[in-house]
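Q: build the 3D model from these lines:
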Amino acid sequence: MRLVVTGASGNVGTAFLRAVRSSHPEWDVAGVVRRPPEPDAGEPYTGVDWHAVDLSSPRAEERLRELMSGADAVVHFAWAIMPSRDPALLETVNVAGSRQVFRAAAHAGVPHLVHMSSVGTYAPVPRGRLPKPVTDESWSNDGIPTSLYSRQKAAVEHLLDEFDGHGFFETVSRVRPGLVLQPDAGAEIGRYFVGLWAPAVRLVRGAVPVLPLPSGLVANVVHADDLGDAIVRIVDRRAPGAFNIAADDVVTPEVLASAFRARRVPAPYAALRALVASSWRTHLQPTDPGWLDLARGVPLMDTARAKSLLGWAPVRSGADALASLVAAVGHGTGGDSPILAPR
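A: As a prediction, the model looks like this:
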C-alpha cells in the first residue's frame, strides 16, 4: 500500500508512523511536511520519502497532485495552531490548505481520504449542563463559535462534506480524537500553550498545594500511540465515516490538578477566562481563551463505533497520558523532528 501523509512529522503523524512501522512495515509512506526531519533523525522517520511542501502556498496543490498520483490513501494530519494572534495565516494553512489537499487527492484519483478532525469540531453542549452528555459521531459538527481552532475544524469538515457528497473518493474517513498527548510532544505543546513559562511547569508541579479550576473543564484526551493504532486500522480496513477516538477515562479538574501533584479547589469560570484573555492580549502567554471555551463546551465522546468496527481499544489511560505530558512539558523534552524538537 502506498500512502501520502501530510503533517507526518508532527505529534499525531509521528505516532502514526510508529504504528505503521510496528504493524505494516511493508507500507510505502511519503511524508509531506513544511520542514522534513534530518536524515539522521532515526525512527520512526527512517524509510519515509520526505517532501517539503508549504500548504500556505497557493501552488501547493500542483505539487501535491504529483505526489498523490498512484497513492492508495491520503492521510491528512497537517494543521497549524500557532500563531494564535494571526487568524488569517491559520485560515490559509488550515482551511485553504486542506482544500488544496482534498482537491489534489481528488484530481489524482486517490480512492481513500483520511482526515484528522477533532473533538473540537463538535457543537457545544447546553451551557452549564453537568455532567456533560456522552455522544456518538452524530452530534452536530458546527464547532464552538468562540474558539478559532474549533471554527476552523468545523469549516474543514463542512468542506469535506462537499467533496464526499460529490463522490470524489470511494471512501472518506474522519478521525475525531480528544486532545492528543505524548511525552514526545512536550516541547511542542509547551511552546503552543505555555510559551516562555514552560520551564515553570516543572517548578509548579508538586510545589503548589492547590490549583483553582472551574467545574466545567471536563474533556476527552488520548495517548498519541493509541490514536496512531486507530488510524492504521482505519487505513487498513478502508473504514468509512467518522470515528471518535479517546481514552476510556476523562480528564476532570481533579485529574488535571493531580497531574500537577496538587489538589483542586473550585474557581469561577468567568474569572479564569478573564485571566487567560488578559494575559493572552498582553502577550504574557500564547493560549487564547477560546481553548477554555472548547474544553468547557464540547461533549464527551462515545468511542463504541471505533471499538466495534475497528477492533480498537485504548491501552493507556487519559490520566497517565496527561501526567506524562505535564512532566515532559516541565522538562522541555520532545521528539526528533523539527516540529517536536526542543528549542
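Q: please count neighbours and contacts with C-alpha atoms only from this point.
A: Fine.
Q: okay, and the nearest residue to A327 once chain neighbours are set aside sits in which element?
A: Using CA to CA, 6 or more residues apart in numbering and skipping residues adjacent in sequence, the residue nearest A327 is R202, 6.9 Å away. Here R202 sits within helix 198-204, counting by DSSP states H and E.
Q: now do the top helix by length along the chain: distance to the chain's middle.
A: Across the chain, the helix with the greatest residue count (assigned by DSSP state H) is helix 148-165. Helix 148-165 has its C-alpha centroid displaced from the chain centroid by 15 Å (CA atoms, centre = their mean, to the nearest Å).
Q: ok, then the element right after that helix?
A: Defined by DSSP H and E, the subsequent element after helix 148-165 is strand 171-177.
Q: now the angle from that following strand to helix 148-165?
A: Here strand 171-177 runs at an angle of 160 degrees relative to helix 148-165 (axes from the mean of the first three to the mean of the last three CA atoms, to 10 degrees).
Q: which strands and helices sit next to strand 171-177?
A: strand 112-116, helix 224-237, strand 241-245 (3 or more CA pairs under 8 Å, 6 or more residues apart in numbering; DSSP states H and E).
Q: JSON lines for these, including mean neighbour count and distance to W79?
A: Shown next, in JSON lines, are those (neighbours: other CA atoms under 10 Å; distance: least, CA to CA, whole Å):
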{"stretch": "strand 112-116", "mean neighbour count": "24", "distance to W79": "9"}
{"stretch": "helix 224-237", "mean neighbour count": "22", "distance to W79": "16"}
{"stretch": "strand 241-245", "mean neighbour count": "24", "distance to W79": "18"}
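Q: want to put them side by side, so please do this one too:
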Amino acid sequence: MGGSRYLGAHLVGMLLRNDSVERVLAIDSVKPSPQHRRRMRDAEFVRLDPQSPRLQGILREAGIDTVVHAGLHHTDFAPGGRAAVKEANIMGSMHVIAACGRAATVKRFVLISSTSVYGSSGVDPAMFTEDMAARGQPSGGIPLDHLSVEGYVRGMSRKRPDIDVTILRIPAILGLPEPTVVGELLVPSVAPVLAGYDPRIQLLHPQDALDALLHATTGAAPGTYNIAADGVLTLTQAIRRAGHIPLPVMPAAFRLAARLLSSQGLRDIGPSQLRYLRYGRTMDTTRMRTEFGFTPRYTSEEALHAYLVDSGAEPLITRTSLERKTATLARRLPAPMASRLRAGVDTTIGELEAMGALPDPIEEEAP
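A: Below is the predicted model:
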C-alpha cells in the first residue's frame, strides 16, 4: 500500500531485483508519477482506494503473503489539509488492516510509522526506547493518527497471531516529495525558530529508510523498532549548516514570522509540530541494531549534508552577501527582532567559517 509514493515505489523496484521475491503488487489510490513508475519497472500496479471492499479479494486472489503499508502521511502539509490527511491515515489504514486480517494468505505485515508517537514535551527522557510512551497522550494531529494506526495493527496481531508484524518508527527524512517541518525550515534564508529553545533532532537518509524497509519486508525479526541515524543535531545547527540564519521569535509570533519568511508549509503548522520545534525528540536505536539487525550507513549530520548537496542548498554564500541581505531584512523588522537577527548572522558566519563553508572574499586587483 502506498505504492505510488517515494518509499513505496522505490521498495517495489528493490523487491523486483530480489531473487527470493516471486511477485510484487503495488496498490495506491493515485497513479505513480512517471519517475516513480520507472522505479517500479514492470511491477503490477492496481489503482484502488484503500477503503474499497475489493482489497481483501485482491490480496486473496494474488496470494499475497507480505503487506507493506507505506501509505501513512507524516505531516499535515498534504493537499486537502488536516481533514484529508486524517481521513487517509485513519479510515484508509483501518480498511487495509481489516482486509489483511481477513486474508488467510497474509503472513507478514510491515507498517511505516513515525517517531512522532512519542510526542514532544519538557519532561521527555534523553532518548525514547520502543517500550516508552509519550509523556502526555497526543490530543490530535499526526502523532495521534500514527498511534491509533499502531493500535489497529496490534489488534489485528492479537486476532491473527500467525501474522508477523513489524512497525518501523522513523524520524524526519529530508529530500522526499512530502515536506517535513525540518526541511521547510532549511528553505528560507532567514528561518523562524522559537526563542529560548533549540530542539535536538535526529534524521534518516532516504536510502537508509529504504534499506530498513527492505530488511523488514524480506524476513527480519518482527517487532517495533526505532529506525534513526547515529548522532544528534540541534535545529539551529541544521539551519546554519544550510548557510541560513535562524531568527528567534516568540511562540505567539511564530505563525506570523512563518508567513513573512518561510514557505507555505509552515504557515499551516499544527500544535504537535510546534511542540516538536520547542522540545525536539531523540530515540534510542539499540534494539534496531541488536534485534532487528540493521545499522544505517549515514549519520544525522551526513544525512543533512547529503540533502543540502542534492537539493542545491549548499552553504555557498559570502560574508558580504549575507550581511547585505540581513541589513535589507532588518529594516523591515521591529528593533528587538532585528537585533536577534544580527546576532544570529554573527553566529552563523562563525560556524560556517569553522566548517570551511564560507568562501573567502575576492580581493580586487590593484590598478
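Q: TM-score of the superposed pair?
A: The TM-score (TM-score structural alignment, normalised by the length of structure 1) is 0.74; 306 aligned residues with a CA RMSD of 3.7 Å.
Q: follow-up on the earlier one: show me the one of the helices and strands packed on strand 171-177 of structure 1 that comes nearest Y122 of structure 1.
A: strand 241-245 (10.9 Å; CA to CA).
Q: so where is the closest one in structure 2?
A: Mapped onto structure 2 using TM-score structural alignment, strand 241-245 of structure 1 spans residues 223-227.
Q: residues contacting the helix holding R202 of structure 1, please?
A: G190, R191, F260, V326, A327, V329, G330, H331, G332 (CA atoms under 8 Å, 6 or more residues apart in numbering).
Q: next one: stretch 157-174 of structure 1
A: 99, 102, 106, 109-117, 121, 141, 234, 238-243.
Q: how about it: buried residues?
A: By neighbour count on 16 or more other CA atoms under 10 Å, the buried set for stretch 157-174 of structure 1 is E157, L159, L160, F163, D164, F168, F169, T171, V172, S173, R174.
Q: V96 of structure 2 touches Q51, doesn't it?
A: Yes - between V96 of structure 2 and Q51 there is a contact under CA atoms under 8 Å: 7.1 Å.
Q: the residue nearest to A327 of structure 1: neighbouring residues, count only.
A: 18 (other CA atoms under 10 Å).
Q: and for N220 of structure 1, the neighbour number?
A: 24.
Q: that one and V180 of structure 1: what is the separation?
A: Separation of N220 of structure 1 from V180 of structure 1 (CA to CA, to the nearest Å): 9 Å.
Q: for D54 of structure 1, same thing?
A: 23 Å.
Q: quick one: which of the two has more around it?
A: V180 (23 against 17).
Q: so what corresponds to the more buried one in structure 2?
A: That one, V180 of structure 1, aligns with I173 by TM-score structural alignment.
Q: just to check, its match is in contact with P206?
A: Yes - between I173 of structure 2 and P206 there is a contact at 6.1 Å, judged by CA under 8 Å.
Q: flag every buried residue along stretch 252-265 of structure 2.
A: Quick answer for stretch 252-265 of structure 2 (16+ other CA under 10 Å): F254, R255, A257, A258, L261, S262, G265.
Q: show me which of these is closest to A83 of structure 2.
A: G265 (15.5 Å).
Q: what helix or strand is the closest one located in?
A: Short version, using DSSP H and E: G265 of structure 2 is in helix 264-267.
Q: so which elements touch the next helix or strand after that helix?
A: Per DSSP H and E, the first helix or strand lying C-terminal to helix 264-267 of structure 2 is helix 271-279. Packed against helix 271-279 of structure 2 by the contact rule (3+ CA pairs under 8 Å, 6+ apart) you find helix 141-159, strand 190-194.
Q: how close does helix 271-279 of structure 2 sit to structure 1?
A: Here the mean offset of helix 271-279 of structure 2 against structure 1 after fitting is 3.3 Å, by mean CA distance after the TM-score superposition for structure 1.
Q: what's around the closest residue in space to S311 of structure 2 that isn't next to it in sequence, how many residues?
A: Nearest residue to S311 of structure 2 in three dimensions, chain neighbours excluded: G175, at 7.4 Å (CA to CA, 6+ apart). Residues lying near G175 of structure 2 (other CA under 10 Å) number 18.
Q: what about G175 of structure 2, distance to D145 of structure 2?
A: In terms of CA to CA, G175 of structure 2 sits 23 Å off from D145 of structure 2.
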